[in-house]
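Colleague: starting from these lines, generate the structure:
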Amino acid sequence: MEEAVSEERLSRLVREQLELIGEDPDREGLVRTPARVASALEFLTRGYGQTVEEVIGTAIFEEPHDSMVIVKDIEVYSLCEHHMLPFFGKAHIAYIPNGRIVGISKFPRIVDVFARRLQLQERLTEQIAQAIEDALNPQGVGVVVEAIHLCMMMRGVEKQNSKTITSAVRGLFRRDHRTREEFLRLTRSD
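Modeller: Prediction:
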């Protein structure tokens, strides 16, 4: 019931926004727009209703593996908290287990827990790294996020070819430059 009330209220607010910018929300092309936008916004911010613990579930396993594990090119879609415009790109995650591993399908789910919120790329990168560190207590974690921000492309400076790259490193990835360099080399685009 809460979701239906929330979506209905969002829909009314979108209708009001359309009116404020000088549009007619009753014209044929816009009649269903408030409901569609409300539904899309609920989907794009569903991370507020998720936790890392829920998405990992029981997928942590005891395993003596202690070499680097990398999951590359995880699609990232988020909304900039400053303009509520999309930014999108790829996340690359690596960790060195310390007796525990996690099912690799959980990495994209962890990314989405944080990406599906109003977000800053810098915070998103740190939150992913911290979540993996908290869940696994690995020897080290490295996260790189590469993204294109529509708030830089469609408004303001209007720079079409800019890309933002952020990184977060913990443990061995911070202390050992060889480990960090291996991670960065392996995550570079081909």
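
Colleague: all contacts plus neighbour counts: C-alpha atoms, from now on.
Modeller: OK.

Colleague: list the buried residues of the longest helix anywhere in the chain.
Modeller: Ranked by number of residues, the top helix in the chain under DSSP state H is helix 2-20. The neighbour-count check on helix 2-20 (16 or more other Cα atoms under 10 Å) flags 7, 8, 10, 11, 14, 15, 18 as buried.

Colleague: let's see this one next to it:
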Amino acid sequence: MLMDAITDPRLVNEAPDDNRPTREEAMAAVRTLLQWAGDNPDREGLIDTPKRVVEAYREFFAGYEMDPAAELSRTFEDVQGYDDIVMLRDIDLESHCEHHMVPILGRAHIAYMPTNRVVGISKIARVVEIFGKRLQTQETMTAQIADCITEALRPAGVAVLLDAKHQCMTTRGVHHPNVATITTQFTGVFKTDRELKDRFLRLAGYN
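Modeller: Here you go, the predicted structure:
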């Protein structure tokens, strides 16, 4: 799905970034890392590795070329009197730690209280996906998702909970594979109404 989005002219920057290295330069950098790791980039199993890594990075970090606000630009006002929260639970979260460039894997739970408009539910998942396809800290990503939904939809409130494991902690460093990181951001009525916040947490399975 993301590879299709990369070629979508609505989501790709028209003008290339002059500071971005060429594909060939990126592949040469991968060769250097392979040599630094102690292997031979010219051996049979590694000959095509630089190409594969560059293609993988293009997919991993496709979010830099997409606008999350654009995903929320088409809204609907006819909700037949619906006046309660809209919530998506268990959205797959895939990102990369900006400190070590290793995966962050987990789930996102998001809700908003609409005022006079709603958005297609898949668009909320796309916002998570786009911010995830960038180098991130979980704290920053949590705030970015909440801010984007708030700015685009002007709801009465937004609730975001991210629950993820960081491979910079599970596969290196302290090596604690079972530790999950939970971050939250509450705005508007989710911040001021304790009962509403508790309902969100209960629906997400955290209360």
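
Colleague: ok so, going back, which strands and helices sit next to the longest helix of structure 1?
Modeller: Contacts defined by 3 or more Cα pairs under 8 Å, 6 or more residues apart in numbering; DSSP states H and E place helix 2-20 of structure 1 against helix 33-44.

Colleague: what span of structure 2 lines up against the helix it packs on?
Modeller: In the comparison with structure 2, helix 33-44 of structure 1 aligns to the range 49-60 (TM-score structural alignment).

Colleague: just stretch 107-115 of structure 1 next, same as before
Modeller: So stretch 107-115 of structure 1 sits over residues 124-132 in structure 2, by TM-score structural alignment.

Colleague: what are the contacting residues of that stretch?
Modeller: Here stretch 124-132 of structure 2 makes contact (Cα atoms under 8 Å, 6 or more residues apart in numbering) with 62-64, 66-69, 71-72, 88, 91, 93-96, 108, 110, 141, 144-145.

Colleague: how close does whichever strand or helix holds residue 108 of structure 1 sit to structure 2?
Modeller: Assigned by DSSP states H and E, residue 108 of structure 1 belongs to helix 106-115. On superposition with structure 2, the mean distance recorded for helix 106-115 of structure 1 (mean Cα distance after the TM-score superposition for structure 1) is 0.8 Å.

Colleague: who touches the helix or strand just after that helix?
Modeller: The first helix or strand that comes after helix 106-115 of structure 1 along the chain, using DSSP H and E, is strand 118-119. Contact partners of strand 118-119 of structure 1, identified using Cα under 8 Å, 6+ apart, comprise 45, 78, 79, 80, 81, 84.

Colleague: from residue 14 of structure 1, how far out is the last one?
Modeller: In other words, residue 84 of structure 1. Computed as Cα to Cα, to the nearest Å, the residue 84 of structure 1 to residue 14 of structure 1 distance reads 14 Å.

Colleague: if I pick the counterpart of residue 155 of structure 2 in structure 1, what's in contact with it?
Modeller: Aligned counterpart of residue 155 of structure 2 in structure 1: residue 138 (TM-score structural alignment). Applying Cα under 8 Å, 6+ apart to residue 138 of structure 1 gives the contacts 95, 96, 97, 98, 99, 100, 171.
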